[in-house]
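>>> structure here, sequence nowhere to be found:
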């Protein structure tokens, strides 16, 4: 089973300098162009049998463009949403630093942000959705997951079976693609953050 993990294209929040998270911004014109290029590239090189997407606009619109080219089923999966950043969603970074400052040691991983989730809850959500899809769709040759940078990083931590406290993070650019494979109990990373389609 191959798992394509894809980040959405550029969103309006990227230009506004705000905390995005659960704030539901749309793709920019550039983001739509990026998504179309990604869709054409994936369709010709790694077409999925099914696509799962976060319901947030920037991911869902990216996934819809991929579905239009590939023609497979598209399912919305709420657990693919970005970190629930609670009170920070949509706030400018400057305003957030004043209203909700962090100590030098940061927020402990078990304590949720106000009206949001903790880092531990975030990681567990990634573990849950990854294992659910791998188990329920194991007969599919290739599935695609369209999501967000933070959640994708946790999915990769999950795939590599890294501990919650490892501190390893994985960057994903706009419409960056990761290709993972699970075969006979082995886990293989074929590539990370491919953006040659751009």
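Structure received. Note that the coordinates shown come from a computational prediction; the quantities given were computed from them, not determined experimentally.
>>> can we go C-alpha only for contacts and neighbour counts from here?
Fine.
>>> ok, residue 47 touching residue 69?
No. Look at residue 47 against residue 69 with Cα atoms under 8 Å: they stay out of range, at 9.3 Å.
>>> not counting the helix or strand hosting residue 134 itself, show me its contacts.
Assigned by DSSP states H and E, residue 134 belongs to helix 119-136. Helix 119-136 has contacts (Cα atoms under 8 Å, 6 or more residues apart in numbering) with 79-80, 83-84, 109-112, 151, 154-155, 158, 164.
>>> please convert the residues you listed to a markdown table, extending it with neighbour count and distance to residue 31.
Listed next are these as a markdown table, based on neighbours: other Cα atoms under 10 Å; distance: Cα to Cα, whole Å:
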| residue | neighbour count | distance to residue 31 |
| --- | --- | --- |
| 79 | 19 | 23 |
| 80 | 24 | 19 |
| 83 | 23 | 20 |
| 84 | 22 | 22 |
| 109 | 16 | 32 |
| 110 | 12 | 34 |
| 111 | 13 | 33 |
| 112 | 18 | 31 |
| 151 | 21 | 19 |
| 154 | 24 | 23 |
| 155 | 25 | 23 |
| 158 | 19 | 27 |
| 164 | 15 | 32 |
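>>> want to compare, so here's the second one:
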């Protein structure tokens, strides 16, 4: 019986903006020392998996905080990260660099659901969900290609919190109104399995590799 394709959604390592408590959206951001340490711990965890459980490819957002995390993870696996702008974080437009509380206040003032709020110069979470759907469909298409399927069988995707939440909201198990509430720690693993052409949730926010 063929193994179920797996998608490991990895949130990037801790960034300077995470520590400061400000929105970084599609600005690049830099990892902190702790962020690099946790990424290295995750790299060791993945490299020590059995051969039939290790990632076979690494995709990542092209934003620096995710791309650096991906490079740290990919090295011990002998893989080369593939950056893509599709996996970028929610574009919060003019709110980029503001305290996170400013976003919540703006959503309340709009009287819109969180996922429909459109920040000036940015995009809604529904638009992020559309990007997530595009990437998921791309991966499924590659899995149907005999030449690409072995590479995509177990893909680690290093991305961002809201992108992961929107990928989870595409499953039948987690509606968008619940997905937006999820807490996802830096470098945590959220895993999906492709079963009968539908993505199923295996685990959420697994950060057992992080040591203080």
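Now that the structure is in, tell me what you want to look at. All values reported here derive from a predicted model rather than from experimental measurement.
>>> could you get me the TM-score between them?
Here the superposed chains carry a TM-score of 0.87, computed using TM-score structural alignment, normalised by the length of the first structure; 194 aligned residues with a Cα RMSD of 2.3 Å.
>>> the helix holding residue 134 of the first structure maps to which residues in the second structure?
On the second structure, the counterpart of helix 119-136 of the first structure by TM-score structural alignment is residues 125-142.
>>> same deal with stretch 8-19 of the first structure?
Mapping stretch 8-19 of the first structure onto the second structure (TM-score structural alignment) gives residues 12-23.
>>> what's near enough to touch residue 2 of the first structure?
Taking Cα under 8 Å, 6+ apart, one finds 141-143, 179-182 in contact with residue 2 of the first structure.
>>> brain fart, residue 89 of the first structure
18-23.
>>> 6 Å - rerun?
Counting by Cα atoms under 6 Å, 6 or more residues apart in numbering, residue 89 of the first structure touches 19-23.
>>> now the strands for the second structure?
6-11, 57-61, 82-84, 154-159, 189-195, 198-206 (DSSP state E).
>>> the counterpart of residue 160 of the first structure in the second structure: neighbour count?
Using TM-score structural alignment, the equivalent of residue 160 of the first structure in the second structure is residue 172. Residue 172 of the second structure: 11 surrounding residues under other Cα atoms under 10 Å.
>>> any idea how far residue 172 of the second structure is from residue 199 of the second structure?
From residue 172 of the second structure across to residue 199 of the second structure, the span is 8 Å (Cα to Cα, to the nearest Å).
>>> ok, the residue nearest the centre of the second structure - contacts?
Nearest to the mean C-alpha position of the second structure, counting by Cα atoms, centre = their mean, stands residue 159 at 3.2 Å. Residues in contact with residue 159 of the second structure (Cα under 6 Å, 6+ apart) are 11-12, 60-61, 66.
>>> tell me the residue in the second structure aligned with residue 179 of the first structure.
Counting by TM-score structural alignment, residue 179 of the first structure lines up with residue 191 in the second structure.
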